[in-house]
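> Below is the sequence, then the predicted model.
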Amino acid sequence: MAEYTPMMMQYLQVKEKLQDAIVFYRLGDFYEMFFEDAKVASKELDLVLTGRNAGQEEKVPMCGVPFHAANTYLQRLVSKGYKVAIVEQLEEAGSSKGIVKRDVIKIVTPGTMLPDEQNEKDVVTLASIYDYGYGYYLCIVDLSTGETIGCDVSYNSLDVKAIAYKNNIKEFICQSDFNQEMIDMFKEMNIIVSFFEDTMLENRYLKHLSSMDDVKVIHSYGLLINYLELTQKRVIDHLQTLKYEDVNEKLKMDYNTILNLELVRSLKNDSKSETLWSFMDHTSSSMGSRLLRKLIEHPLVNQNEIEKRLDQVTTIKNDLLCMNQLKKSLENIYDLQRLIAKIALGSSNPIDLVRLLKTLEEVPNIKLLLKKYEVFHELLDFEEFEALKDRLENALVEQVPVSIKDGGVFKEGYDVELDRLNALSNGGKDWILELEQREKEKTGIKNLKIGYNRVFGYYIEISKGQLNQVKDEFGYIRKQTLTNQERFITQELKEKEDEILKAQENALKKEYLLYEELLAYIKDFLNKLQHLAMRLAYIDCLLSLAILANQPGYQRPTFHEYRLDIKQGRHPILNKLMKHGKFVANDCFMEHDDVLMITGPNMGGKSTYMRQLALLVIMGQIGSYLPCVSATLPIFDQIFTRIGASDDILSGQSTFMVEMNEANYALKHASKNSLILFDEIGRGTSTYDGMSLAQAMIEYIASHIKAKTLFSTHYHELTSLENQFDNIKNYHVLVHEKDHHVTFMYKVVKGKADKSYGINVARLASLPSKVIARASALLNELEGQRKVVMQSFDLFQEESVPFEYEEVIDTLKSVDVNRLTPMDALLLINKLKKDIQDE
């Protein structure tokens, strides 16, 4: 059997070490993929699968992408969970005998992929997770900014899930013996898992750790760093000091709470639109927007810190001139965090350096605007980088090229040797123009011209019709024959060409050296530039909160040890989306350990009211003004929700099982300082099972946890608990009923609801009148039967009470009228009638 060609043997040697990655193999102007990689890539990227002769009888499967457009294809593969290894040519073709040297320059993975300019507000992180025997230690890095955080987390999967979601972790690194159930959970979340064993940490990275005593931190950080060096093929210069993030120092929200409240991602389309983040985001920079997202996902629990942030927001809000000028300055800055990362990772271009300069030019203006206010003094502890700014200003032309390979980056006067080489090159070009004029005069050929291409260099071009005027004494040497022209060279032209091209080549080499020197100079400022970037991002967030605070109807919240008192509160997102004046404002008052039992029909606004309270609490603890007439809030340590918008179908769990798991997590972890929001607990099982569980949970919260709670329910029987517990209070959503037609008022008031209005909702859905009439008759009959039974019904009595129509009632209660077609309704009525007749 014939051997593979030398090029294919080289490829196979590289691929042998990269079994878990698709290899982009540079051949000229293309990245090629071979064998199984080609089959996968052609399918995922819609590429034509071809074949290549590789020394065997059969062609090797192959597909490719142009190198100049490779990043687009690479991002598509990585977004689907693939790793991509970039194999580059390390020398020019023909510079040495034999095959061109190639090697891996980078392995791009879901956790190390830098977001493109269209997605600058995206946060993508990579995390190591280390099992130390009592829990997990995570080290999380955003490679695009260098920010690195560490945190302890329990073995509870929901705790790990929340951290993964909040930090948008795209890839976990763990050792091969890591917990399989946790690995399966990561895969369900579309998080890639990479196995890596080396936890040894080299000395040069120890400076990033505040303590050398904690073994779990060193092992977890070692996993992270060694994996980064493996994939990036370089020392990672721009990593910031590992910051320990104590989850107890921020408002804790589990995965389901963050998801259900749509803080940063919409449940409808998994995007930022119609989320709290999009609504609050008035930032001017991408790094400001990313930090705002982090503030939303990590609200404060220290009242002094909240008040301090509110003081800063209020100061900007009250100085409109300062606010407008600050916004103009911040609009002129670029994403400094990612500029720094690109410089550190060797992927920057001259345009990035110009953007760095323009950003630094705005720093003194921002400092000047804020330094007159004492509340900003700590925030303005950054340098103005005069030396770096001067160096960049003296070095760079205004309109730099995209690539250093194109030349023309540096100003005249920046470097004497470069000026000399440019003069030779430019002088040569002037000489060419003079030569063209001389040759026209000498030959009498007016349309003679001197051109240039990469293959032949400089040439004299004469049209076919003028060839008879070319004489031997001109010294023209025929070089190329075209359809309508002939091309010639002369000895003099060839010598000058060598001189010009040599000067151009040397000038480009000199520019590259100067560029590398400039990058090395900038790298000395990386830590201080990162500090500046964090400060600018935070100032941008404060400005965003101040712009929000300036909107009509926004008030600064006050804080109280235990009282919650919101007057005319509005849902921050719906209030903006609905036409002016359409959204109905609501009060909310709770003291100590109040549990508000909320009854009323579907579509009445119960879930909206609950979400509204949670969002206002989160905004308050971020340090934001609130949409209300007034607001007094306690400081909550945790928020738990069970609102039912994110039932976990993919994991194979029923709605009821998901509901019980989420309720269990809340009941086990909530404290008296927590906020609990339970919407329709018990709906996924039979009437008495659901009612029993709901009552038991309410009683447990009211008597044991004593956390402030909103508990909506369809079980009107539970409203009697108000008479048994001092801290349980009945509320309901107002409904106006006239002639069997209802109008939802969306107003939450004291007292219990009289009935569920399910048939009225069905009428609003325009079900056939015969169906509505029959359902009304059935309901009256069933309610009559129910009253007889309920006279002796005790929720927790030892012996069960016979109830012949329980299944009928369960069926009616479980009906989702919003999804009921007329045919479904008729079939349902027929079934109910048959069931009753059979009794």
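Right, received. Where do you want to start? Numbers count the residues shown, from 1 in each chain.

> For the rest of this, base every contact and every neighbour count on C-alpha atoms.
OK.

> Tell me the helix or strand right after the helix or strand hosting residue 783.
Using DSSP states H and E, residue 783 falls within helix 769-790. Note on helix 769-790: by DSSP H and E, the next helix or strand toward the C-terminus is helix 806-814.

> so that next one versus helix 769-790, what angle?
130 degrees (axes from the mean of the first three to the mean of the last three Cα atoms, to 10 degrees).

> Show me which positions of helix 806-814 end up buried.
808, 809, 812, 813 (16 or more other Cα atoms under 10 Å).

> re the thing from before, list the buried ones in the helix holding residue 783?
771, 772, 775, 778, 779, 782, 786.

> Distance to residue 530 added to those, as CSV?
Formatted as CSV, the buried residues of helix 769-790 follow (distance: Cα to Cα, whole Å):
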residue, distance to residue 530
771, 67
772, 66
775, 67
778, 70
779, 67
782, 69
786, 69
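
> take the one below as the second:
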Amino acid sequence: MKEATGASPAMAQWFAIKAQHEDALLFFRMGDFYELFFADAQAASAALDIALTARGQHQGQPVPMCGVPVSQAEIYLARLIRRGFRVAIVEQLEDPAEAKKRGAKGPLKRGVVRLVTPGTLTEEALLEAGRANFCAAIVAHEGKFGLAWADISTGQFETEQAGPDELTAILGRLDPAEILASEEIPLGAHATRRVETKRMALALPISAEAARRGLAQKFGAASLDAFGDFSSAEALAASFVLAYIEATQMGSLPRLSRPASAGLSGQLAMDAATRASLELASARGGTEAGSLLGAVKRTVSPAGARLLASWVTAPLCRLEKLLARQEAWLALRDSGQHEAVRAALRGTPDMARALGRIALGRASPRDLAAIRGGLEAGTALAPLLPKGAKLLENAATALIPAPALLATLQAALAEPAPLRLDEGNAIAPGFDGELDAERALRDDTRRIIAQFQTELAQRYGVASLKIRHHAQLGYVIEAPAAAVEKLRAHPDLTLRQAMANGARFMSAELADLDRRITEAADRAAARERAVFADLVGDVLGEAAALGRCAAALAGLDVPQSAAALAGPGTWCRPEVTDEAGLLIEAGRHPVVEAALVGAGSFVPNDCDLSPDRRVLLLTGPNMAGKSTFLRQNA
């Protein structure tokens, strides 16, 4: 990096911040643009295909520069993140007008408000709707590996302990966007996602016991044991990932669920080769099309799609949970309520991710609208769910968490909600009287002046009185010569200007109206921000219940997806027992069958691996279907 010697005040500020984030591109806020300089500008211009220009000189050389509009920053951030860059967002920490009033000299105060990395994304434009976005940490401790992973966009936070031979299988299941691990820990195919954290000075615990205490404190418990049984390796990994997330959010910790140990959830372990061969969530080309998930997915919401993907990639091996899932989709199908439930779920907003952004202070009007939409969906769904299925009954109890909040959001939010609060008109007319008054001043000045003119004419008994706007004097009262003496008798009026055919008067009341009209746009925006902040506070006050509602909506979308899949009669419920045998009659490979639509039909196959038939010998020429038979029964 270049030396800061001889830099202008603004560039000296850039150099100081860059020294703290050498491995990230700086999005340096200057007015309505994020500017990039020197090597950052050269790298970003090439990656984004935008013009590389120059801004002044430094040490006798032009300063390379490029920039992106603040209003379109998410679009450019998405492209940079996909190309493997990390971006530090440098904002102006004081208002230019306020700084000018104080007589401040030099550049505005600026600082990094967030480090945008692949594993800490929250914006819709940067995320895949149907895919979790995990940041994972791995710690080696006493011969075992502790893993912890968090998706800050939804709040999911889990841990697991693994042996050396289990590590790559877990990473294959999670597919984290970022992995925090020392160079000594082998990551296999995920090695390119290893993150260098040595320069970040993370606040890591000095021992496993300290990690346990710290985690318990963060989640408001006396002991980590309140959340389950966690190994020391898991506690250390959980502390590691939380410290990294806090560092990227400049000390703010997002809304995360209480830690849960995935090692206790009874999931089937698969090595990386088996997972790749079965093409559970992605085909060999990396796309969902051609995978098992792509063949069976009938979800209608982003959260439901993510949950189904997690179920497909982490099959259960606990009979009780498997039977509960089967019971749920069968209840929807057999009750006749499936289509109604599917219709109510269709297009349900992504409450979990909206809540994640709100908790991090990045709420937009559309995030509050997503909370409103999710609550409306929950209210519509609750009476539709059939009785008798445990998963459905549990979901029903979480679907209507905050009726008062829903009523408030319905009354408060404009439809459609703007993308950003600074676009205005996020709050519906009629919700806040003060905001309505400021908007009226801003948008309907002529009508307000006419009303005030009528009021003054009646008050002073001068029907010919007029209120007019003067370039130098602002709003004034104009009266004809015949009424001048009458108006001068009123102590609240001040003669400002005599004219040949009359006079101009001013009053404190009119001066205040003039000022309020002039400042109305700023006051309306400020009041709208205040109302919006109150609504955000209301949502955060119900965050825990809203999180359960979001989980319930996703948890209903997956069984309705299974019911939709089974509806045409080409799928059935397998009889699952704890016995060792496997018997499949007329089985079909779902991915191959889907690929044959319109080109032929799949020939069903039986598979009998009863206790007295533990081995099958498959023979046949190439392309006869041996591998397909193995995969469809796996």
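Ah, there it is. From a predicted model like this one, the values you see are computed outputs, not experimental measurements.

> Could you get me the TM-score between them?
Once superposed, the chains reach a TM-score of 0.82 (TM-score structural alignment, normalised by the length of structure 2), with 561 aligned residues with a Cα RMSD of 3.1 Å.

> which two in the buried residues of helix 806-814 of structure 1 are spaced the farthest apart?
Greatest spatial distance in those: 808 and 813, 8.7 Å, computed using Cα to Cα.

> Need the residues touching each of these two.
Residues touching both residue 808 of structure 1 and residue 813 (Cα atoms under 8 Å, 6 or more residues apart in numbering): none.

> And the residue lying farthest from the centre of structure 1, how far from residue 442 of structure 1?
Largest separation from the mean C-alpha position in structure 1: residue 473, at 72.2 Å (Cα atoms, centre = their mean). For residue 473 of structure 1, the distance to residue 442 of structure 1 (Cα to Cα, to the nearest Å) stands at 11 Å.

> so what's in contact with those two at the same time?
In contact with both residue 473 of structure 1 and residue 442: no residue, using Cα under 8 Å, 6+ apart.

> By residue count, what's the longest helix in structure 2?
If you go by DSSP state H, structure 2 has its longest helix at helix 508-541.

> Which elements pack onto that one?
helix 351-359, helix 403-412, helix 433-443, strand 474-480 (3 or more Cα pairs under 8 Å, 6 or more residues apart in numbering; DSSP states H and E).

> okay, the angle between that helix and helix 403-412?
Using the same axes, to 10 degrees: helix 508-541 of structure 2 against helix 403-412 is 140 degrees.

> Quick one: the residues in structure 1 that the helix or strand just after helix 508-541 of structure 2 pairs up with.
Toward the C-terminus, helix 508-541 of structure 2 is succeeded by helix 543-566 as the next helix or strand (DSSP H and E). Counting by TM-score structural alignment, helix 543-566 of structure 2 falls onto residues 526-549 of structure 1.

> ok, and what's touching the matching stretch?
238, 240, 280-285, 287-289, 291-292, 309, 312-314, 316-317, 323, 326-327, 330, 336-337, 340, 379-380, 382-383, 554-556, 624-626.

> 7 Å instead?
Here stretch 526-549 of structure 1 makes contact (Cα atoms under 7 Å, 6 or more residues apart in numbering) with 238, 280-284, 287-288, 291-292, 313-314, 316-317, 330, 336-337, 340, 379, 382, 624-625.

> what do you get for stretch 337-351 of structure 1?
144-146, 237-238, 287, 352, 400-404, 409, 519, 523, 526, 530, 533.

> Buried ones among these?
Here, 16+ other Cα under 10 Å leaves 144-146, 237-238, 287, 352, 400, 404, 409, 519, 523, 526, 530, 533 buried among the contacts of stretch 337-351 of structure 1.

> quick one: which of these is nearest residue 594 of structure 1?
Using Cα to Cα, those come closest to residue 594 of structure 1 at residue 287, 40.3 Å.

> Now for the closest one: which residues touch it?
Counted by Cα under 7 Å, 6+ apart, residue 287 of structure 1 has contacts 121, 335, 337, 537.

> What residue in structure 2 is paired with the first one?
Looking back up the chat, that one is residue 121 of structure 1. So, by TM-score structural alignment, residue 121 of structure 1 is matched to residue 130.

> Which of the three states applies to that match?
coil (DSSP: H, G, I helix; E, B strand; the rest coil).

> So what's the residue count around it?
16 (other Cα atoms under 10 Å).

> and the gap between it and residue 388 of structure 2?
Taking Cα to Cα as the measure, residue 130 of structure 2 falls 30 Å from residue 388 of structure 2.
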